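Peer 1: Here is my input, please return the structure:
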Amino acid sequence: MKAIVCKQFGPPSSLVLDDIESPKPGEKEVVVQVKACGVNFPDTLIIQGLYQFKPELPFTPGSDIAGVVKEVGTKIKHVKPGDEVFGFVMHGGYAEEVVVPGNACFPKPPGMEFPVAASFMMAYGTSYHALKDRGRLKEGETLLVLGASGGVGLAAVELGKLMGAKVIAAASSTEKLELCKEYGADEVINYDTEDLKARIKELTDGKGVDVVYDPVGGRYSEPAIRGMAWEGRYLVVGFAAGDIPKIPLNLALLKGCAIVGVFWGSFAMKTPDQNMQNTMQLMQWYGAGKLKPHIHKIYPLAEAKNALEDMIKRQVKGKAVIECS
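Peer 2: From the prediction side, this is the model:
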């Protein structure tokens, strides 16, 4: 089968399209013929050896997959060969076939196209877990989303509004912020041209924001914390800016705020029952037409490196998707 292979850590240009052996499932695993795989910012870090974990070389990147069940392990009962599914793997998705843990493989809703299904799990799973389980976002509170036009950011804007919050979207261009407005943002901040802390204060009448959703890091994190309300919750989602910020801890004391880590992948693996409940709620909202993943572009498998380059250059709004077979 064809797969994108990382044989040495480096930029997207170092990846190769190769023939590798088709996988076989363990007793609690599912082999999926991959139709589409979402591109996520962590993919750009994993191939460079810059992520929280380093897969053993060689490996295939890609986590968010959708496709058709080819084979199941002996203890798998909820799906069978021929079923259309979507799921999550730590890596291996940029390929024609992949092994998916049974507790991370879900029946695809009828009518949900494969590219949409492959755009759903990580973006909405991360954002819902962050806002509901880690941020305890309440109706009527104010949510600030940094990097709001990206995959997880746009999902956070959409979910925050659905959960009854006032949503302030922050991004780096007028075009990106217009997309955020389409997804429900009440207010927007262009943090490339505006003072982030001052605009937060202005938009909240000096109160500050209750929850900050931060998948960006870098130079935006400290002013976002300085713009928090008393007993706010700052959600550490990722570091798309490339720099891990060093936060003055006196700010947590002065604000009475919580700095909370969000690692959806570990949450999904460690507490599969709770993740299943979250996923079912997201599926219900999708079925009711309340969630609509934004597809930036679909790339063929052979052009996976171009998708990753576009992600690194911050040219992707919403989700980029690789068509695998």
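Peer 1: From now on I want contacts and neighbour counts done on CA atoms only, so please keep to that.
Peer 2: OK.
Peer 1: Next, the buried residues of stretch 241-251.
Peer 2: Under the neighbour-count criterion of 16 or more other C-alpha atoms under 10 Å, stretch 241-251 has residue 241 buried.
Peer 1: The closest residue to residue 318 other than its chain neighbours and residue 271, how far apart?
Peer 2: Spatial nearest neighbour of residue 318, chain neighbours left out: residue 151 (4.3 Å); criterion: C-alpha to C-alpha, 6 or more residues apart in numbering. From residue 151 across to residue 271, the span is 23 Å (C-alpha to C-alpha, to the nearest Å).
Peer 1: how about this one, so we can line them up?
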Amino acid sequence: MQQLAIIQYGTAKEAFQLQQGTELKPQEFQVLVKVAGFGLNYADVMARNGLYKDAPKIPFVPGYEIEGQVIDRGSQVPEEIMGKRVVAFTRFGGYADLALADYRALSQIPEEMPGGEACALATQYGTAYYMTNYLGRLHKGEIALIHACAGGVGTALTQLCHLQGVRVVGLCSTSQKVDYLKKMGVEFPINYREVNYSAAIEKEFGKRKMNLIFNTVAGKSFKKDLKLLAHGGHLFCFGGAARSGQKSHLLNDLAFLMKTGFVSPLFMMMKAQGIIGVNMLRIADHRIDIIGHCLHALVSLWEKKKIRPQVGATFPATEIAAAHQLLESGESTGKVYVYW
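Peer 2: Presented below is the predicted three-dimensional model:
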């Protein structure tokens, strides 16, 4: 089997090595998948730079999602899954042409579903669905502020919000991405590099009008978002992109924590607000059934043409460095997909 391993921290060109892996044997709840392709996530970039605390020690094979055909199964896996085309959550190990996955965290997919769209469902749409549909309900007429709105999770959040009549304010970093957000139907797209997004939002909507905020950045943006959050609103924190670009060091970690700030639950209670931290790896570790629930629901929405993942770029596995460079640059939109 072939696998793309991170052998050292650093740039995409120096970090990866294409190597032969050892034989994989599925455990009782696992399946072995012949991988057609896998998706990239920003957590992969953080892991490559040594900034993702949950990542294994180097050398390791990254990758959270795969799509391909089931070719072997463990003792507790139903026989009917054999030979089926699936999309699966892998919790590392996905950058390989053979990979193991827990059968409870996969879904069968139709042959006509493009590989890039399938991979988008596993982690990015799965994260979005967990926040918008599993943890609670969205309500028609609410306003949602979405950071990195042109990215994979941002695209998913936008579509899922629109399905339930939620208005979307989308943050992005380029004029091209503003155009992308307009095509997606984002009501108020903002290039945060050109304007102060909090001032622009308050001018357009008034103070404390954001019912939902989806923050994948943390750092200084978290404090700004709290001032925009409506009474009774919810702020979801599911990333730390503001930490990217710095070396792994205790002082940098502390500085990042200080910039993000600390919140008392008493102050949140007085405003009837909620802050929810989302880490899908922890969900996979402790409630694997939730991953499967979200994936099955998303495949059903795809089949009903209610969602349509956007694949912004596709690369062969031999060009993994270029794929990573694009994702890290902030220039990509939608899903970045890599195929064997």
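Peer 1: Got a TM-score for the two of them?
Peer 2: Superposed pair, TM-score by TM-score structural alignment, normalised by the length of structure 1: 0.93. Supporting alignment: 324 aligned residues with a C-alpha RMSD of 2.0 Å.
Peer 1: In this structure the residue nearest to residue 318 of structure 1 contacts residue 321, no?
Peer 2: No. Counting by C-alpha atoms under 8 Å, residue 151 of structure 1 does not reach residue 321; the two are 10.9 Å apart.
Peer 1: I'd like to know how far the residue positioned nearest the centre of structure 2 sits from residue 291 of structure 2.
Peer 2: Centroid-nearest residue in structure 2, with C-alpha atoms, centre = their mean: residue 124, separated by 3.4 Å. Residue 124 of structure 2 sits 12 Å away from residue 291 of structure 2, going by C-alpha to C-alpha.
Peer 1: Then residue 25 of structure 2?
Peer 2: Distance of residue 25 of structure 2 to residue 291 of structure 2, computed by C-alpha to C-alpha: 22 Å.
Peer 1: With neighbour numbers in mind, choose between these two.
Peer 2: residue 291 (25 against 14; other C-alpha atoms under 10 Å).
Peer 1: Find the nearest non-adjacent residue to the more buried one, please.
Peer 2: residue 105 (5.3 Å).
Peer 1: list the contacts for that neighbour?
Peer 2: 88-89, 288-293, 295 (C-alpha atoms under 8 Å, 6 or more residues apart in numbering).
Peer 1: export these to CSV and tack on secondary structure and distance to residue 265 of structure 2?
Peer 2: Listed next are those as CSV, based on DSSP: H, G, I helix; E, B strand; the rest coil; distance: C-alpha to C-alpha, whole Å:
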residue, secondary structure, distance to residue 265 of structure 2
88, strand, 36
89, strand, 33
288, helix, 29
289, helix, 29
290, helix, 27
291, helix, 28
292, helix, 32
293, helix, 30
295, helix, 32
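Peer 1: Now render the residues you listed as a markdown table, adding distance to residue 131 of structure 2.
Peer 2: As requested, the contacts of residue 105 of structure 2 are arranged in a markdown table below (distance: C-alpha to C-alpha, whole Å):
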| residue | distance to residue 131 of structure 2 |
| --- | --- |
| 88 | 19 |
| 89 | 17 |
| 288 | 16 |
| 289 | 16 |
| 290 | 12 |
| 291 | 12 |
| 292 | 15 |
| 293 | 13 |
| 295 | 13 |
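Peer 1: Most neighbours of all those residues, which one?
Peer 2: The most crowded member of those, judged by other C-alpha under 10 Å, is residue 88 (33 neighbours).
Peer 1: My guess is that residue contacts residue 70. True?
Peer 2: No. With contact defined as C-alpha under 8 Å, residue 88 of structure 2 and residue 70 do not form a contacting pair (10.2 Å).
Peer 1: shared neighbours, the two?
Peer 2: By C-alpha under 8 Å, 6+ apart, residue 88 of structure 2 and residue 70 have no common neighbours.
Peer 1: ok, back up a step: relative to residue 314 of structure 1, how far out is the residue nearest to residue 318 of structure 1?
Peer 2: Using C-alpha to C-alpha, residue 151 of structure 1 is found at 11 Å from residue 314 of structure 1.
Peer 1: ditto for residue 301 of structure 1
Peer 2: To residue 314 of structure 1, residue 301 of structure 1 is 20 Å away according to C-alpha to C-alpha.
Peer 1: Which one's more surrounded, these two?
Peer 2: Using other C-alpha under 10 Å as the criterion, residue 301 of structure 1 and residue 314 rank with residue 301 on top: 23 against 16.
Peer 1: Tell me which residue of structure 2 lines up with that one.
Peer 2: By TM-score structural alignment, residue 301 of structure 1 lines up with residue 317 in structure 2.
Peer 1: where's its match relative to residue 152 of structure 2, distance?
Peer 2: Applying C-alpha to C-alpha, the value for residue 317 of structure 2 to residue 152 of structure 2 is 20 Å.
Peer 1: Same question for residue 143 of structure 2.
Peer 2: 20 Å.
Peer 1: which one of these two has more residues nearby?
Peer 2: A side-by-side neighbour count of residue 143 of structure 2 and residue 152, using other C-alpha under 10 Å, places residue 152 first with 27 against 23.
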